[in-house]
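In: Sequence and computational prediction follow.
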Amino acid sequence: MTEHPARYWHALADGRIQCDLCPRDCRLHEGQRGACFVRQMEGGRMVLTTYGRSSGFCIDPIEKKPLNHFYPGSSVFSFGTAGCNLACKFCQNWDISKSRDMDRLMDAASPAEIARVAAEHGCRSVAFTYNDPVIFAEYAIDTAVACHAQGVATVAVTAGYIHPEARRDFYAVMDAANVDLKAFTDDFYVHQCGAHLAPVLDTLAWLHHETDVWVEITTLLIPGLNDSDTELTALAKWVATEMGPDVPLHFTAFHPDYKLDQLPPTPPATLRRARQIARDAGLHYVYTGNVHDPEGGTTYCPGCGVKLIERDWYAILAYRLDARGACQACGHAIAGRYGEFHGAFGPRRVPVHVRPI
């Protein structure tokens, strides 16, 4: 497939072009790629080199994104491409997001074909994941439009590092998002991700106040880097104050990988401590991930305290919500998106083949 014309750029007086997609503001000469590696100057314009090219397709449980309040138990059709606009030293998908070998992208599919296959497999939603979908915004937007035409919802799994104009277009066609809040200090973002904290907080606040997108937040806790009581307290208080107590917050365990493979894995006790700090800050729905912790995976009713959705990893063991998303015991409305529950998809991961373009 030929490279696809990209949006979100402008020409500079010196013959270069500037990418306006994310706060990196890459300025490119002819033939040069941006920091994300997938947006390139070609023939005096910007092109997206990964439009229609994926690192693979799978059907996952929605809880794996992680989204615990967006049609719990449903299946989600997941895919991503190569490249990323952050440079996280701890990337858990570095073999995909940091790939410079475009031959790795073995699967090719049009937006319409992705939507058709997702609907054919009974998936409630399609997730743009594995790498950050903002860098393939044109492909993601076109696919989201095609999904909605098939009655399939859309999910962005993202770091939220995007400029306001592109952000408006991108999230206009997203139904849900899990945003990685990598840490709560700019120092961490600068030295561990090659980015800044402020644009991510701006995206989170904008999503909550200006859109109908369902939002959950994930923070990967890395021993000694972003797991202090002080930082976790500040993070939780910001979420409670700026976004409210009903925004789900996931603390997940780091495992040694990529450029931080010398660090130890996150102790389960750290996740439990973080969860308690966030609950003490007033958040109603705080979860732990990447560890075996049934209590930290369970949704509790803020009204009466009953266990509403009991989880073990990605398996749902019990479900006590009505179709409106209200507690069956006390009637308290649980924040999120819900429907009739007919059993969970389960923890399995199913690879799927999509016909080439």
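Out: Received the coordinates, thanks. What you see is a predicted model, and the numbers here were worked out from it, not measured in a lab.

In: okay, CA-based contacts and neighbour counts for the rest of this
Out: Will do.

In: Where does the residue minimising distance to the centre of the chain sit: helix, strand or coil?
Out: By Cα atoms, centre = their mean, the mean C-alpha position of the chain lies nearest to residue 157, the distance being 1.6 Å. In the three-state summary, residue 157 is assigned as strand, counting by DSSP: H, G, I helix; E, B strand; the rest coil.

In: Enumerate every residue touching it.
Out: 65, 127-130, 132-133, 177-180 (Cα atoms under 8 Å, 6 or more residues apart in numbering).

In: so of those residues, which ones are in helices?
Out: Using DSSP state H to define helices, no part of those is located there.

In: mind putting those in a markdown table, distance to residue 215 and neighbour count included?
Out: Conversion of those to a markdown table gives the following (distance: Cα to Cα, whole Å; neighbours: other Cα atoms under 10 Å):
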| residue | distance to residue 215 | neighbour count |
| --- | --- | --- |
| 65 | 12 | 21 |
| 127 | 13 | 26 |
| 128 | 14 | 28 |
| 129 | 15 | 19 |
| 130 | 18 | 24 |
| 132 | 16 | 24 |
| 133 | 16 | 28 |
| 177 | 5 | 27 |
| 178 | 6 | 23 |
| 179 | 7 | 22 |
| 180 | 11 | 20 |
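
In: Presented hereafter is structure B, for comparison with structure A:
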Amino acid sequence: MKTICQVCIHHCALEPGQTGLCGARKNEGGEILCENYGQITSLALDPIEKKPLRDFHQGSMILSVGSYGCNLRCPFCQNHEISMAGRETLDAEYVSPSQLADMALIWKKQKKAGNIGVAYTYNEPLVGWEFVRDTALLVREYGMLNVLVTNGTASQKVLEELLPWIDAMNIDLKGFREEYYRKLGGELETVKAFIARAAESCHVELTTLIVPGENDSPEDMEAQAKWISSLCPKIPLHITRFFPRYHMRNKEATDVEQLYRLARTAGKYLKKVYVGNV
């Protein structure tokens, strides 16, 4: 008998033993379980600006952790080796929430580097949201901070489960046309609802990767910036440069001048617009 996963827009109907589109959630005996729970593929102490977060504890370091799996299919994904992979193809190591929280605390006490908390990043963390929740609770108990780097393609129920423990998010707003989101396997309205709710409860910054010929029109950016401003004109927007990756290796990198033109367009409505990857 099939069981429907409720985590994101795809609502995968899974037979027992079957894994969802994200590669991380599986039907085990009629129950949808987080198969990538604690399966860590990437771990690094990063500058907070790399998330990217420019207006949140600037100059700090944060323990960044990733697993595998993603519920979108972006052809330009820079982390496709883990986000598009399954458990059987990766060399993942199990780390429990308490082990990760302890590690974060140890690195906090190292005066050379320091650490303000944990960032859930690299792959799409919300396909394994239960691990984020369980770890974030312990990290908060240690007096440290939790950062979520996400595509925002998750249900409001998942978001509400996490919001009490998350201090900041960087959310990908990949463009501002529904047809563009459909090409990536996503849904613009779901992401907009996610952003709007998150911005009510924690620090939020947004990132838009500008892909030539896909989401680089001034009209799209104007509509996007207007909408963000309607939530709060102080929400930072990172406009970043595309480089050839994954299934888009034959496309040219984004023209730098175009990035700055789009940044000026966004700046008519937003107080903080940052250009990245230039």
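Out: Structure received. Everything quoted here is computed from the prediction, not taken from an experiment.

In: ok, back up a step: looking at the contacts of residue 157 of the first structure, point me to the pair that's furthest apart.
Out: Between any two of the contacts of residue 157 of the first structure, the greatest separation by Cα to Cα is 14.6 Å, found for 127 and 180.

In: counterpart of residue 56 of the first structure in the second structure?
Out: Structural alignment places residue 56 of the first structure opposite residue 42 in the second structure (criterion: TM-score structural alignment).

In: Identify the residues contacting that match.
Out: The neighbours of residue 42 of the second structure, taking Cα under 8 Å, 6+ apart as the test, are 64-67, 122.

In: Next one: it from residue 176 of the second structure, what distance?
Out: Taking Cα to Cα, to the nearest Å as the criterion, residue 42 of the second structure is separated from residue 176 of the second structure by 30 Å.

In: Residue 164 of the first structure maps to what in the second structure?
Out: Taking TM-score structural alignment as the criterion, the aligned counterpart of residue 164 of the first structure in the second structure is residue 156.

In: Within its local environment, how many residues does its match see?
Out: Other residues within reach of residue 156 of the second structure, judged by other Cα atoms under 10 Å, total 17.

In: Quick check: closest non-adjacent residue to it.
Out: Excluding its sequence neighbours, the residue lying closest to residue 156 of the second structure (Cα to Cα, 6 or more residues apart in numbering) is residue 194, at 6.8 Å.

In: doesn't residue 154 make contact with the one you found?
Out: Yes: using Cα atoms under 8 Å, residue 194 of the second structure makes contact with residue 154 at a distance of 7.5 Å.

In: of all the contacts of residue 42 of the second structure, which two lie farthest apart?
Out: 64 and 67 (10.7 Å).

In: Am I right that residue 207 of the second structure sits in a strand?
Out: Yes: when classified by three-state DSSP, residue 207 of the second structure is found to be part of a strand.

In: any idea how far residue 177 of the first structure is from the alignment partner in the first structure of residue 141 of the second structure?
Out: In the superposition onto the first structure, residue 141 of the second structure corresponds to residue 149 when matched by TM-score structural alignment. Residue 149 of the first structure sits 19 Å away from residue 177 of the first structure, taking Cα to Cα as the criterion.

In: Mind jotting down where the helices sit in the stretch 101-250 of the second structure?
Out: 129-141, 156-162, 178-183, 188-201, 218-231 (DSSP state H, counting those that start in this stretch).

In: Pick the most buried one from those helices.
Out: Ranked by mean neighbour count under mean count of other Cα atoms under 10 Å, these are led by helix 129-141, which reaches a mean of 20.

In: and that one, how far from the first structure on average?
Out: Once fitted to the first structure, helix 129-141 of the second structure is off its aligned match by 0.6 Å on average (mean Cα distance after the TM-score superposition for the first structure).

In: Need the residues that contact that helix.
Out: Counting by Cα under 8 Å, 6+ apart, residues outside helix 129-141 of the second structure touching it are 34, 37-38, 97-98, 100-101, 104, 117-118, 120, 125-126, 145-146, 158, 161-162, 165-166.
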